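[1] fold the following for me, if possible:
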Amino acid sequence: MADKTTLCNLALSALKTSERITSIASGTTVAEACALHWETIRDEVLSMYPWNFCTLYKACEKRDAVPLVSSACEHGLTNDVLRVVCVYGPDGLKMDAPGEWKRVGRSIFCDEQGPIVVKAICRVEDTTLWSPVFVGAFVARFASAIGPEIGKSKDAVTQYQLYEQKIATAKTLDSMEAAPPEVQPGEWEIAHMG
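    Next up, the predicted model:
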């Protein structure tokens, strides 16, 4: 996929401006707007949806610190974790009971001694690893952020609406790359089908 400069230029093109940058650090007004918003918008769009390319399973070791939350154990998260989707205990089972775990800052608190594993959305800085669908959503959201700074507020609103559409599309496309979720039979099915 494209590098930072190309992605910035795609956003500028989406805003219908003829301005382009040669580097995000070139010092022009447009490049400064791109540099200002790059990390924030990247992390925001990554966090909005569990994109396949940035959803990882990570082991979290117990910290020796005195727990601050009741009798819970504290397990550390790495700095690249943007959002925790779910937590698995040492037995490999998903911890999904209400209140079974809680994220506080860079830690997960739970009653398990560990190690635990988190399914997390992680920061991916290497743009060559980004999926094409993510690139489309990122460019639209990035254009909506830099647009007002370069006099393209009206086009920025249009780009934000496009971004919302692209997130909806991503949910459809990404869901096609996984097995359907297991459906547990309800009382009616059990009573009528045995």
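[2] use CA for all of it now, contacts and neighbours both
    OK.
[3] which residues of the protein fall in helices?
    Counting by DSSP state H, one finds helices in the chain at the ranges 4-14, 29-48, 132-146, 153-175, 187-193.
[4] who wins for proximity to residue 80 among those?
    When those are ranked by distance to residue 80, counting by C-alpha to C-alpha, first place goes to helix 29-48 at 9.9 Å.
[5] against which helices or strands is that closest one packed?
    Contacting helix 29-48 under the criterion 3 or more C-alpha pairs under 8 Å, 6 or more residues apart in numbering; DSSP states H and E are the following elements: strand 81-88, strand 116-122, helix 132-146.
[6] now the angle from the last one to helix 29-48?
    Angular relation of helix 132-146 and helix 29-48 on a 0 to 180 degree scale: 130 degrees, by axes from the mean of the first three to the mean of the last three C-alpha atoms, to 10 degrees.
[7] what does helix 132-146 contact?
    Where contact means C-alpha atoms under 8 Å, 6 or more residues apart in numbering, the residues beyond helix 132-146 that reach it are 1, 7-8, 10-12, 14-15, 33-34, 37-38, 41-42, 45, 51, 153, 155-160, 162-164, 166-167, 170.
[8] quick one on the thing from earlier: export the helices of the chain to CSV and tack on mean neighbour count?
    Shown next, in CSV, are these (neighbours: other C-alpha atoms under 10 Å):
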stretch, mean neighbour count
helix 4-14, 21
helix 29-48, 18
helix 132-146, 24
helix 153-175, 16
helix 187-193, 9
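[9] now show me the structure for the sequence below, then we'll compare the two:
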Amino acid sequence: MPADTDIGNMALSRLGTRATIADLTENSTEARQINLWYATVRDELQSLVDWNFNRVTQALAASGTPPARWASSYAYPSDCLRMRRLEFGASTWLWGEPARGFEIASNGSATFLYCNEDRVTAVFAQRVVDPARFTPGFTLAFVDCLAAAIAHAITQKADLAERLARRAQDRIERAVADSANEGLIAGDADRMVQSVAVRGFDGSAP
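    Model prediction:
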């Protein structure tokens, strides 16, 4: 399986450059740009698509003291990128539905889920940092998204960044279609590419 550095070098190859890096922290323009965007792009892609490798089902642990309007308080998973499903006994909440019967909030130092139930099970997108756990489909989508993120800063070619953003969208949709167990939330592929443009990946940023 590829390592972080391999993924960075695959992204560089998408730019048509011969440059490679030996480590993400080395003192080179390529490594600095990859290191700048690597974790952000990885986490966003893992949160947008319901990948098998980072889908976790976990009973939440009671923790903290709830506000007076709620009876129970549960620790929110620290590695949760997106909550996809909550099961409260006989009732279920799915991502995209209005929040009913619960509240997710911070006490200033940690995040909690407040509700009136004595048992809660969560299904969520977990932050996975070990590339050995990435599926081939995720890796290819990550490479294309990362390439789009670093393209303008390294090549100064806005049109290349735009082409790579479109390629990233195609790759995400293809990865989802390849697996019946993976689902793309409606509109998320487009939102991923829009976020690329908003952050200046298209060359609009100085």
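[10] tm score of chain vs chain?
    Once superposed, chain against chain, the TM-score is 0.81 (TM-score structural alignment, normalised by the length of structure 1); 174 aligned residues with a C-alpha RMSD of 2.0 Å.
[11] circling back to that earlier point, now distance to residue 95 of structure 1 too, for the helices and strands packed on helix 29-48 of structure 1, in TSV please.
    Listed next are the helices and strands packed on helix 29-48 of structure 1 as TSV, based on distance: least, C-alpha to C-alpha, whole Å:
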stretch	distance to residue 95 of structure 1
strand 81-88	5
strand 116-122	10
helix 132-146	29
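[12] for residue 188 of structure 1, find the nearest of those.
    Short answer: strand 81-88, nearest of these by C-alpha to C-alpha, at 29.3 Å.
[13] mean per-residue distance, that closest one to structure 2?
    In the superposition against structure 2, strand 81-88 of structure 1 averages 0.6 Å from its aligned positions (mean C-alpha distance after the TM-score superposition for structure 1).
[14] which helices and strands sit right next to that strand?
    For strand 81-88 of structure 1, the contact count by 3+ C-alpha pairs under 8 Å, 6+ apart identifies helix 29-48, strand 116-122 as packing neighbours.
[15] circling back: to residue 190 of structure 1, which of the helices and strands packed on helix 29-48 of structure 1 lies closest?
    Minimum separation from residue 190 of structure 1 across the helices and strands packed on helix 29-48 of structure 1 (C-alpha to C-alpha) falls at strand 81-88, 28.6 Å.
[16] mind listing what's buried in the closest one?
    Residues of strand 81-88 of structure 1 classed as buried under the neighbour-count rule (16 or more other C-alpha atoms under 10 Å) are 81, 82, 83, 84, 87, 88.
[17] of the helices of structure 1, which is nearest residue 103 of structure 1?
    Among these, the nearest to residue 103 of structure 1 by C-alpha to C-alpha is helix 29-48 (15.1 Å).
[18] now tell me what touches the closest one from outside.
    Contacting residues not belonging to helix 29-48 of structure 1 are listed as 8, 19-21, 23-26, 54, 82-83, 121-123, 137-138, 141-142, 145-146, 149-150 [C-alpha under 8 Å, 6+ apart].
[19] what residues are up against residue 28 of structure 2?
    Counted by C-alpha under 8 Å, 6+ apart, residue 28 of structure 2 has zero contacts.
[20] thank you kindly, that will do.
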